[in-house]
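Colleague: Let's see this in three dimensions:
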Amino acid sequence: MTLKRYLGLTAALLAVAISPALAEGLDELNPAVVERLYNKDMLDPMQPVGPSAWREFKAKNPPPWKIGYASSYAGNTWRAAAMDELQNTIIPEWQSLGLVSEVVVTQSNLNDATQIQQMRQLVDQGVDAIIVCCSNPTALNATVKYAADRGVPVFSMTGYLTSEYSVNSSVNYQVAGYEIAREVVEQLGGKGNVLVVEGIPGTSGSDSQHRGVLAGLASSPDIRVAGQVAGMWTDQVAQGEVQRWLATNPGQLDAIVVQSAAEMGVLRAVQQSGRGNIPVAIGGELGALCYWRKNPDYITAAYQVWPPADEIQLIWNIMMRTLQGQGPKVQSVLVDPVKITHQDLAEVMGEDCNEDSPDWLAVGASRWGQDPAYLDDFFLRPADPRAYKP
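Modeller: Reported below is the predicted structural model:
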C-alpha cells in the first residue's frame, strides 16, 4: 500500500491536488516529480515549496567565494560523516576549481540562540552564503532575513527552514517515514506491537519523518504503537532510552522503527535486553547494515533517508548553482528515499564487514538528486556548476 492509497486519493484527485498557490513555481518542474514528492497530501504541511526568492539572484562578489557552515550539532556519526565529506572532499575540490576561498564552520550544540548569533557573525564577517543543517524550522527565520538583506542566501540541508528566503534540500521525509513503517507492517504481516524512536523532536526532518511513520503504522488496524521515545539521532542516547523503555515495558514487542543515526544504539539495546531478535528498521549506518548483511532474514529492506556525504554534496551543488546565477525555481529541492534490498547490500558489502563501524553507506550523487537530468530541472538557467567561468 502506498501513501497515496492510504490517504484515499484517487488518480483523478491527484491530478488536481496541487492548489493554485502551490502550483506557482512547481508548475515549472517535471509533473511526475511534483505528483510523487510535492503533492499536498504527501508533503509535510510546513514544507516551503513556493517560488524561490533567489530566482534572479547574482552573487555580490565574484569567486572565489567564502562560505559559512553554521552546524547545529556535532555529536553523532552522521554529523561526523558530513563534516568529513565537506573538509576532505568538497572543500579541496572547489578550491582547486578556483570557486571557493574558505569555509568557516561553527557549532551551536542544539542551541538556537547560539546558532543565530553565529550566523549573524558569519554574515558580518563577509561570507557569500551559509549552509545550515537539521535546524528548528522557524527559530532562524529572522536571521535568514538578516542574511538575505545583505545579499547572503541561506541553504538548509536535511530539513527545511520556513523562511521565504531559505533554499532547502532533503528527501520527502513524510513519504520516507511512511515507506519505512509500511515495510515493517508488511514484515509483521500487518499485526503487532511497535516501538517508535524519533530523532530530535522539534526539527523539521525528525517531525516530518515521525508523522510519516505514524501514518504508515496506522495503515494497518492491527498494528499498535506500544510506545514512543526520542533517540536524538545519536546511538548512545537511543540505546539508553530504549533500554529504559524495555526494562519498564515487559509486554510483547514485535518491531522497532527508528530514525537514523540511532539504529546501532537500538540494536545494542535489544541485544542486551534478552528480549529476542526484535526487528529494528535500519537506515544508513554501516554497523547496522553489516548486522543485516550477516543475518539476511532479519529485515526485508533498508531505507536511505539522509546519507550524509550525499546530503552535503547535494546542498553544496544547489548553493554553487545559486551563487552562479542559475536561479532555483522553488524553495525546496526534494529527492526520493532509496530502498536497499539485501541483494543490493551484498553487492557492496562482504560478510567480513564490521558491526561496530561508525561509518555510513553512500548511495551516490546520481541516486541522490544530483543526476543533471534531475537537478537541472530545478533551475531556470541550469549548467554544470564545476565548469563555471565568471
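Colleague: Only C-alpha atoms from now on, for both contacts and neighbour counts.
Modeller: Fine.
Colleague: residues touching the residue nearest the centre of the chain, list them.
Modeller: Among the residues of the chain, the one closest to the centroid is residue 158, at 3.6 Å (CA atoms, centre = their mean). The contact partners of residue 158, taken as CA atoms under 8 Å, 6 or more residues apart in numbering, are 133-134, 168-171, 205, 306, 311.
Colleague: One more sequence to fold, the one below, so I can look at both together:
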Amino acid sequence: MNELQNVIIPEWKELGLLDEVIITQSNLNDSTQIQQMRQLVDQGVDAIIVCCSNPTALNQTVQYAADKGVPVFSLTGYLTSPYAINSSVNYQVAGFEIGKNMAEQIGGEGNVLVVEGIPGTSGSDSQDRGVKAGLASAPGVKVVGSVAGMWTDQVAQGEVQKWLATHPGKLDGIVVQSAAEMGVLRAVQQSGRGDVPVAIGGELGALCYWRNNPDYITASYQVWPPADEMQLIWNIMMRTLQGQGPKIQSVLVDPIKLTHEDLTKVMNEDCSVDSPDWLSVGADRWGGSSDYLDDFFLKPADPKKYTAK
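Modeller: Purely as a prediction, here's the structure:
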C-alpha cells in the first residue's frame, strides 16, 4: 500500500495516465471480496487488481467482470479463470529452494516444523508443496508438524509457541512462509530454543537478526517483496489496458537468493529487529523491467510513454 499510494499513484497521475485508485479490504473473506469486485465493475472501473486469492472462488466474478470489459489482475498468487492475468514468484520453485536449503543446513537429517501461510490461497498452497518437496530431497529429514502462520507475525508467533509447548522433543529447523518469520523467531527465542534455525524471507526485522548473527542461517530467499510485486502487476495492467496484448496468462519471476555477504551490502549493523518494513529488491531484479516484460506482450512498448490515439 505504501508503494501504491506514495510512489505509483503520484507518478502515474503526473503522467496523465491515471484518474483514481479505489482500495478495498476483504479481510480474507471470499464473499466480501466477490461483492466488492462486482460493485467496482458496476461503478465503471477500468481494471481490478486482487491479492493473495483463493484460486477458484473468484472465477465467476472474474467472468462477470470480463463480460463487462473489465480485466482482472491477480498478484501474489494466481486465479484459474482464463479471464484473469497473474503475476508472482514461482511459489513452488521458491518453496523447493527454501526447503532444500534448510535440509542442507541441518546436514540432511533432522526434525523440521513447517509454518504455512494462508491455507487455501494459491501462493500459500504452492509454496507449501514446494517446501515439503525440498525437505524430502534429503531422506533423513522428517516433517514433524505443520501450523498456519497466516502470513502474520502475531499469528505465527502464537501458533508456534503452542506447538513448541506441546512438542518438547528434538527440533532441528523451522521453515516459515514470509511474512511471519519475525513472529516465529520470537516464539523460538522465548521458548529457549534460540539455536533452532528459522527460514528468513524479506522482513527487515528478521533480516536484521541474521545480519548481526552471520552463522544463524546460510541463505535467505526473497519470495514476496511487496513493493516490487505491486510495481510488477501495475505495469502488466497498464500494458494490457494500452492494448499491448499479453501473450500468456501468468508472468512468473524467480526467487532471489541472498547470502550474508549480499545482506551486508544493503543493511548496516545498526538495523532494528523491530522494523516492520520489507526489503525491496528493485523492480529490475523482480521482473518489472521493460526488457523483461517486453517478452510477454505482442506489441511491447514503454507504458509510461503511452499517448491515446
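Colleague: picking that back up, which residue in the second structure aligns with the residue nearest to the centre of the first structure?
Modeller: Here residue 158 of the first structure is matched to residue 76 in the second structure, going by TM-score structural alignment.
Colleague: cool, and residue 106 of the first structure?
Modeller: That one, residue 106 of the first structure, aligns with residue 24 by TM-score structural alignment.
Colleague: wait, its match sits on residue 36?
Modeller: Yes - Residue 24 of the second structure lies in contact with residue 36 (CA atoms under 8 Å); the separation is 7.3 Å.
Colleague: and the two? which has more neighbours close in?
Modeller: Just comparing residue 24 of the second structure and residue 36: by other CA atoms under 10 Å the higher neighbour count belongs to residue 36, 16 against 12.
Colleague: The aligned residue in the first structure for the more buried one: helix or strand, and which one exactly?
Modeller: In the first structure, the residue paired with residue 36 of the second structure according to TM-score structural alignment is residue 118. Assessed by DSSP states H and E, residue 118 of the first structure sits inside helix 112-124.
Colleague: If you drop the residues flanking it in sequence, what lies closest to residue 229 of the first structure?
Modeller: In this structure, residue 229 of the first structure finds its nearest non-sequential neighbour in residue 197, 5.0 Å apart by CA to CA, 6 or more residues apart in numbering.
Colleague: A strand includes that neighbour, no?
Modeller: Yes - under DSSP: H, G, I helix; E, B strand; the rest coil, residue 197 of the first structure sits within a strand.
Colleague: quick one: it and residue 231 touch, right?
Modeller: Yes - with contact defined as CA under 8 Å, residue 197 of the first structure reaches residue 231; the gap is 5.8 Å.
Colleague: Need the overlap of contacts for those two.
Modeller: If you check residue 197 of the first structure and residue 231 against CA under 8 Å, 6+ apart, the residues they both contact are 238, 258-259.
Colleague: Looking at those, which are in helices?
Modeller: If you go by DSSP state H, these have residue 238 in helices.
Colleague: which among the shared contacts of residue 197 and residue 231 of the first structure gets closest to residue 245 of the first structure?
Modeller: residue 238 (10.4 Å; CA to CA).
Colleague: which residues does the alignment partner in the second structure of that closest one contact?
Modeller: For residue 238 of the first structure, the aligned position in the second structure is occupied by residue 156, per TM-score structural alignment. For residue 156 of the second structure, the contacting residues are 115, 148-150, 180-181, 183-184, by CA under 8 Å, 6+ apart.
Colleague: do the same with residue 253 of the first structure
Modeller: With contact taken as CA under 8 Å, 6+ apart, residue 253 of the first structure is in contact with 192-195, 226, 278.
Colleague: That one looks like it's in a helix, true?
Modeller: No - using three-state DSSP, the secondary structure at residue 253 of the first structure is coil, not a helix.
Colleague: measure the match of residue 36 of the second structure to residue 330 of the first structure for me?
Modeller: 27 Å (CA to CA, to the nearest Å).
Colleague: what does residue 310 of the first structure give?
Modeller: 20 Å.
Colleague: Between these two, point out the one with more neighbours.
Modeller: The neighbour comparison of residue 310 of the first structure against residue 330 (other CA under 10 Å) goes to residue 330, with 25 against 22.
Colleague: Can you classify the corresponding residue of the second structure for that one by secondary structure?
Modeller: Under the alignment (TM-score structural alignment), residue 330 of the first structure pairs with residue 248 of the second structure. Three-state assignment for residue 248 of the second structure (three-state DSSP): coil.
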